[in-house]
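S.K.: Fold the following for me, if possible:
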Amino acid sequence: MKEGRHRLILQELDRAGLVSVRKLKELLDVTDMTIRRDLIDLEKQGFLIRVHGGAHKKVRDGLIEVSHAEKVMLNTEEKQMIARKCADLISDGDTIFIGSGTTTALIGDYLEDKKVNIVTNSLPIFEKLKDNPNFDLLLVGGRYRLKTQTFVGQFAINLLREIKVSKVFIGANGIDGHNVTTANEEEGNADAIILNNAIEKYIVADNSKFDSYSFYTFYRLDDVDGIVTDDRISQRMRDKYRSYTKVL
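M.R.: Predicted coordinates for the structure are as follows:
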């Protein structure tokens, strides 16, 4: 019975990439507690990552890129926690760059009454913040990448080379040792340029991104001021990555 449930859960994960406890309960006709125990077992075996209300498929090599719309559903509590920490690092009057991502997209929610100059190449972030009178916004244009709803390419790079910011917040698909990785080299190249043009550099990543890697390495942890992460990162992982930079 247990093995059969595990097989069906993994089949559903392969099909959808993301499963909810409620849907699995209906599919398998068992209790919430049974599903949660199954997800714990499968997470221990390395097949998935549990999130609030369900689980998503664990992709250690990062070759399968999850879309912006799909990422919105993942690790929501951790993302809010990280966004608050990022907002605490921002001062009134700062000029900042916010990179694309569903975690970085929440930073503006916690800036309260701070007046901030914000540069971004993310269309969702621009759309979310454009009507706030406290923010002076600059959207970096270029070739539109639908998967992440981000502007990339040579036009974006040319503009980013000319921009200087006090602080930058960049997401990552995976952090493996000192390597900061992403699923797309064009996004990575743009992120690297603005990181080099910032006074303070922060990588934004929830606990599931550590000891994981994606397709393209675009920066080194040794060269950033800190990783902003959630409080659910293990002490072992925190200690390991403190050898490269601050873990906030």
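S.K.: going forward, measure contacts between C-alpha atoms and count neighbours the same way
M.R.: OK.
S.K.: I'd guess Ile175 is in a strand, am I close?
M.R.: Yes: following the definition DSSP: H, G, I helix; E, B strand; the rest coil, Ile175 is counted among the residues of a strand.
S.K.: Wait, it touches Asn207, no?
M.R.: No: here Ile175 lies out of contact with Asn207, judged by CA atoms under 8 Å, at a distance of 10.0 Å.
S.K.: Show me which of the two is the more surrounded one.
M.R.: Comparing Ile175 with Asn207 by neighbour count (other CA atoms under 10 Å), the higher total belongs to Ile175, at 26 against 20.
S.K.: Quick check: chain neighbours aside, which residue is closest to the more buried one?
M.R.: Nearest in space to Ile175, with sequence neighbours left out and distances taken as CA to CA, 6 or more residues apart in numbering, is Phe210 at 5.0 Å.
S.K.: Please provide the structure for the following sequence as well, for comparison with the first:
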Amino acid sequence: MLAAQRQALILEQIRRTGGVRVTELVESLDVSDMTVRRDLDALAGRGAVRKVHGGAVAAEGARTEEPGFEAKSTRQENEKHAIARAVADLVEPHSAVGLSAGTTTATVARYLTYVPGLTVVTNSLRVAEVFYQSARPDQTVALTGGFRTPSDALVGPVALTAVRGLNLDVLVLGVHGMQVRAGFTTPNLMEAETDQALVDASASLVVAADHTKWGTVGMSTIAPLDRCDVLVTDAGIDEEARTTLSEHVGRLVVADVHREET
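M.R.: Okay, here's the model as predicted:
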């Protein structure tokens, strides 16, 4: 197979799933590790992909680009489950918990259904659906209402009115990107405003973000890195990023993805 053909297949897989691992490509393309890395270097050089530890992800698009929930739900699935499990371990029974919108927080919600006595406030239709299907009688869920975004977040004045004045023990925040200068970001202005209100209402902030979010910058900042009490990510985050994040967030937790893969 010619290099151009391999690179076209790699690019198609990244566009379909959001990211690839070098080990997966070695097996599926039946080529060496070095060949795959050269192909990824070539694609990255053209700006078609962004290299990350162990593989590559789709190149950062416009800062206002907002993929839909379904498009994001199949990306980094093992990482999201590992992160969600670690986040759920941080949440105390009988606490008041805020959950923002996103595919990672929707995964977190699945694990939080096992934590007794929670009162959950969310602006996410998907998160609310998880708790609705669980139907635990000892858990209470409040959905903010508002206008719906492509990520199935509810935003706008109705959502803001519902959130402001609340006092939450902890907020689990999903983000589009994180960077030292920009902090935690989203491409949606109205979603940023709702998330900021949730941050202000919470005594503690837990950010759930897989390694592909590092270095990505959305148009709107939700909060600076140093506002985060605990950042939960996965082992795909590189050492330089770990060092930088450890200097800015209260605590960095790296979830064990291997447990989910096996």
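S.K.: Let me see the TM-score of these two.
M.R.: TM-score for the superposed pair, counting by TM-score structural alignment, normalised by the length of structure 1: 0.84. Supporting figures: 239 aligned residues with a CA RMSD of 2.9 Å.
S.K.: in the stretch 101-250 of structure 2, which spans are strands?
M.R.: Secondary structure of the stretch 101-250 of structure 2, counting by DSSP state E, counting those that start in this stretch: strands at 119-122, 140-143, 147-148, 154-155, 168-174, 177-179, 183-186, 202-208, 220-223, 230-234.
S.K.: What residues in structure 1 pair up with the third one?
M.R.: Spelled out, it's strand 147-148 of structure 2. With the alignment judged by TM-score structural alignment, the segment of structure 1 matched to strand 147-148 of structure 2 spans residues 143-144.
S.K.: Over to the first one?
M.R.: Mapped onto structure 1 using TM-score structural alignment, strand 119-122 of structure 2 spans residues 117-120.
S.K.: gap between the matching stretch and the chain center?
M.R.: Distance of stretch 117-120 of structure 1 from the chain centroid (CA atoms, centre = their mean, to the nearest Å) equals 18 Å.
S.K.: Tell me which residues are up against that stretch.
M.R.: Contacts with stretch 117-120 of structure 1, where a contact means CA atoms under 8 Å, 6 or more residues apart in numbering, come from 93-100, 126, 135-140.
S.K.: List the buried residues of the longest helix belonging to structure 1.
M.R.: For structure 1, the helix reaching the highest residue count under DSSP state H is reported as helix 2-16. By neighbour count, with 16 or more other CA atoms under 10 Å as the criterion, the buried positions of helix 2-16 of structure 1 are 5-6, 9-10, 12-13.
S.K.: Report the mean deviation for it after fitting onto structure 2.
M.R.: Once the two are superposed, helix 2-16 of structure 1 sits an average of 4.5 Å from its aligned residues in structure 2 (mean CA distance after the TM-score superposition for structure 1).
S.K.: Show me what that helix packs onto, helices and strands only.
M.R.: Of the remaining helices and strands, those touching helix 2-16 of structure 1 by 3 or more CA pairs under 8 Å, 6 or more residues apart in numbering; DSSP states H and E are helix 32-44, strand 54-57.
S.K.: Any chance of these in a markdown table with distance to Asn189 of structure 1 and mean neighbour count as columns?
M.R.: What follows is those, written out as a markdown table (distance: least, CA to CA, whole Å; neighbours: other CA atoms under 10 Å):
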| stretch | distance to Asn189 of structure 1 | mean neighbour count |
| --- | --- | --- |
| helix 32-44 | 33 | 16 |
| strand 54-57 | 27 | 22 |
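S.K.: Dump these to TSV, plus distance to Tyr244 of structure 1.
M.R.: As requested, these are exported to TSV (distance: least, CA to CA, whole Å):
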stretch	distance to Tyr244 of structure 1
helix 32-44	27
strand 54-57	28
